[in-house]
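> compute the structure for the input listed below.
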Amino acid sequence: MRTFLFSMLLGLFATTASAADPPTLHQYFDATGHADAWQGGVRMIPIHTPAGDFRVWTKRVGNNPRIKVLLLHGGPGATHEPFEVFDSFLPSDGVEYYYYDQLGSYYSDQPDDPRLLTIDRFVDEVEQVRQALHLDESNFYLLGHSWGGMLAMEYALKYPQHLKGLVISNMVSSIPAYNKYASEVLMPELDPAALAELKRLDAAKDYANPRFDALLQPHYEHHILRRPMAEWPEPVLRGFQRHINKKVYVPMQGPSELGASGLLVNWDRTSDLAKIPVPTLVIGARYDTMDPKFMEMMSKRLPKGEYLYCPNGSHMAYYDDQQVYFAGLLRFLHRVDDAGARTASTH
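As a prediction, this is how the structure comes out:
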């Protein structure tokens, strides 16, 4: 009898332990049963909008039934490409993740219709993508960076029931607060003559003038990605220079990363953070264009929030403070997953 009970307990322990184990190498790269396998995980997903039906590009990497991360890129109008560095960190931890170009971005359809440039329309698009990828509350993590973080917050407020976890990467919950930080902290760092010339070009809306980007270069090298632009990673140059759709970026964000002046200028969800019920990681960085103290405050307003601070990072901390960024991200994903596995084993 004692042997029988011991065998039962051993079996129960093994079942519980295996529930939290990462997939094996074979399981992680096994494409059997995936409709996207014949084209390397890529799918063009149909999207219905008020301006007609279009398609958006997604690409799956790996298999993990409990941790599936959908990546929302910045911009708006940039691409998934800067996220390609995730290939260096997530597969070795067994995390399944999805690259995704939002409508209007380079790999997806690019309709030129201002009716599509609303937050609500983008949130609806994310929900259509979630449904097509069969992500649900048992496995669905949403990670949004910069504009993608804004979109992730909006999605979490509207569809919290579908989420297992949320990551807000390098984004504040208030554009007025972002602009205040830019005006009081970031702009004074610029050379006064350069700032005056930038303001003249801005007033004239002469954004195609090569001087506009040249004057902003020191700001970008200090607060966007802390390397000389000549050394910026090739995926970043593709996503934010060669492939950005300025017909989306400029109307929504404005002409530069030195504050926002487009359609998003009055957006503020700070008072609604308490309504996001899912485990949420907020990632900020010392040299970010977004105020790191504001992002820490956000984490405290979220019912299940926590804060990851990247002391050497800027707006793209997943490049210039990689070890801190990815160690914290993976720790969060696995902690939420382990908590879910323990809850499941008790039922």
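> contacts, neighbours, all on C-alpha from now
OK.
> burial check on the closest residue in space to residue 84 that isn't next to it in sequence, number of neighbours?
Counting by C-alpha to C-alpha, 6 or more residues apart in numbering, the nearest residue to residue 84 once its immediate chain neighbours are dropped is residue 235, at 6.7 Å. Using other C-alpha atoms under 10 Å, residue 235 has 17 other residues around it.
> any idea how far residue 235 is from residue 57?
As for residue 235, its distance to residue 57 is 17 Å (criterion: C-alpha to C-alpha, to the nearest Å).
> how about the helices of the stretch 101-250 of the chain, start to end?
119-133, 147-158, 175-181, 192-203, 210-223, 234-237, 246-252 (DSSP state H, counting those that start in this stretch).
> looking at those helices, which one is packed in the most?
Of all the helices of the stretch 101-250 of the chain, helix 147-158 has the most neighbours on average by mean count of other C-alpha atoms under 10 Å, namely a mean of 23.
> I'd like to know how far residue 69 sits from residue 135.
9 Å.
> repeat for residue 235
Following C-alpha to C-alpha, the distance that separates residue 235 from residue 135 is 27 Å.
> what's the answer for residue 224, then?
Where residue 135 is concerned, residue 224 sits at a distance of 31 Å (C-alpha to C-alpha).
> got it, and residue 283?
As defined by C-alpha to C-alpha, residue 283 lies at a distance of 23 Å from residue 135.
> again, but for residue 116
Distance, residue 116 to residue 135, using C-alpha to C-alpha: 24 Å.
> following up with a second sequence; could you model it the same way so I can compare the two?
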Amino acid sequence: MSPPTITENFVDFDIPQAGKPCKTWYTIYGDLGTSKYPPLVVLHGGPGMPCNYLKPYGQLASKSLIPVVLYDSIGCGNSTLLPEKRGDGTFFNIDLHMNELDNLLKGLGIEDEFNLLGHSYGALLGAWYAATRKPQGLRRLILQSGPASLPLWDEAQMDLRYQLPKELQDILDQHEASNTTDSPEYKEVVAEFTRRHVCRIEPAPKELQETFDAAARDPTVVLTMYGDHEFETNGTLRGWSSINELDKINIPTLIMNGRYDTAQDKVMKPFFDRIPRVRWIQFSESSHTAHLEIERERVMEVVIEFLTEDV
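As a prediction, this is how the structure comes out:
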């Protein structure tokens, strides 16, 4: 098939507390108006990690004619940046992101029929949105490599940390104790953890590096909501959980993770246990970004099958 049409633009997002006009940047793969399939809106991780690394999902528009919408949430990437709001948890929070999603859907005219795929924090957001807002237009939900609760996520990060060779664990412990986590030695151990559990492709794919670079240029949202610790949440999301709300999700739901994922099985099991209409696929050779790694084509096949069956 020929490459899909790609459209980029902004939708205005009125946030009185921002103190200035705000815009959400988005890109559409395919044509929202001609496909028989509902568009797939993709929620990025972080929070505050721009959507560059999710570009492979744009292939769905050519592989299956499913239109795909990617966007950068307020405070990161190509959307309005608000570095003056760093540390302000009354501004950067899950409600802001749900309101932004509502605004985007309405701005694109797709609120009456759409699907969601959330990756990492995007899965947390997507599940909470589906459970608490119960949008009438949401048809199917995909939760990829994200946590049902942040305490479970933190446990999983420490589990994986303790699987590192002892000498690497010692380096982490030493620099954290002396508050020298900006040292090259510490950063190299973190990079090794990333190679094992975030993306097992070397060098890192261009799309992922673009996301890392953009987040490094303006880490406002990451630092505010997730925090500044590599292996546990110490931002405003600390302690957050959706587990008690998950049984309210009444649409077909697919959960996905990788065998080597930072989103270990314990992180995702509540989705499987509590959501009534759910199935779980694990990719045996992948980590946190299976859609970028060696099983990326299988990921696309699984997503296409889920979104097009009985349609």
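> still on that earlier bit, and residue 69 and residue 135 of structure 1? Which one has more around it.
Under the neighbour definition other C-alpha under 10 Å, residue 69 of structure 1 and residue 135 were set side by side, and residue 69 has more, 26 against 22.
> now check structure 2 for the residue matching the more buried one.
Under the alignment defined by TM-score structural alignment, residue 69 of structure 1 is paired with residue 40 of structure 2.
> contacts only, for that match.
If you count contacts by C-alpha atoms under 8 Å, 6 or more residues apart in numbering, residue 40 of structure 2 has them with 66-69, 114-117.
> same check for the residues you listed, but in structure 1.
When you map the contacts of residue 40 of structure 2 onto structure 1 and apply both residues aligned by TM-score structural alignment, their matches' C-alpha atoms under 8 Å, the shared contacts are 66-69, 114-117.
> using JSON lines, lay out the residues you listed together with neighbour count and distance to residue 296 of structure 2.
Conversion of these to JSON lines gives the following (neighbours: other C-alpha atoms under 10 Å; distance: C-alpha to C-alpha, whole Å):
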{"residue": "66", "neighbour count": "26", "distance to residue 296 of structure 2": "17"}
{"residue": "67", "neighbour count": "29", "distance to residue 296 of structure 2": "18"}
{"residue": "68", "neighbour count": "28", "distance to residue 296 of structure 2": "17"}
{"residue": "69", "neighbour count": "27", "distance to residue 296 of structure 2": "19"}
{"residue": "114", "neighbour count": "21", "distance to residue 296 of structure 2": "23"}
{"residue": "115", "neighbour count": "20", "distance to residue 296 of structure 2": "20"}
{"residue": "116", "neighbour count": "26", "distance to residue 296 of structure 2": "19"}
{"residue": "117", "neighbour count": "24", "distance to residue 296 of structure 2": "15"}
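> now the one residue sitting closest to the centre of structure 1: closest residue in space that isn't a chain neighbour?
Within structure 1, the residue whose C-alpha comes closest to the C-alpha centroid is residue 144; the distance, by C-alpha atoms, centre = their mean, is 2.0 Å. With C-alpha to C-alpha, 6+ apart as the criterion, residue 144 of structure 1 has its nearest non-adjacent residue at 4.5 Å, and that residue is residue 72.
> quick one: contacts for the one you found?
Going by C-alpha under 8 Å, 6+ apart, the list of residues near residue 72 of structure 1 reads 80, 99-102, 142-145, 148-149, 151-152.
> now do the same for residue 132 of structure 2: its match in structure 1.
Using TM-score structural alignment, residue 132 of structure 2 sits opposite residue 158 in structure 1.
> now that match: how far from residue 295 of structure 1?
In this structure, residue 158 of structure 1 and residue 295 of structure 1 are 21 Å apart, going by C-alpha to C-alpha.
> residue 327 of structure 1 now?
In terms of C-alpha to C-alpha, residue 327 of structure 1 sits 19 Å off from residue 295 of structure 1.
> what about these two, which has more around it?
When neighbours are counted by other C-alpha under 10 Å, residue 295 comes out ahead of the other of residue 327 of structure 1 and residue 295, with 23 against 12.
> alignment lookup: the more buried one to structure 2.
With TM-score structural alignment as the criterion, residue 295 of structure 1 matches residue 268.
> is it true that its match lies in a helix?
Yes - the assignment for residue 268 of structure 2 is a helix, going by DSSP: H, G, I helix; E, B strand; the rest coil.
> that one touches residue 147, doesn't it?
Yes - counting by C-alpha atoms under 8 Å, residue 147 is a contact partner of residue 268 of structure 2 at 5.8 Å.
> could you pull up the residues touching the aligned residue in structure 1 for residue 241 of structure 2?
Matched by TM-score structural alignment, residue 241 of structure 2 corresponds to residue 268 in structure 1. Residues in contact with residue 268 of structure 1, defined by C-alpha under 8 Å, 6+ apart, are 173-176.
> what residues are up against residue 28 of structure 2?
Taking C-alpha under 8 Å, 6+ apart as the definition of contact, the neighbours of residue 28 of structure 2 are 5-8, 67-70.
> redo that, cut-off 6 Å
Contact criterion C-alpha atoms under 6 Å, 6 or more residues apart in numbering gives 6-7, 68-69 as the residues in contact with residue 28 of structure 2.
> again with residue 38 of structure 2
Taking C-alpha under 6 Å, 6+ apart as the contact definition, residue 38 of structure 2 lies against 113-114.
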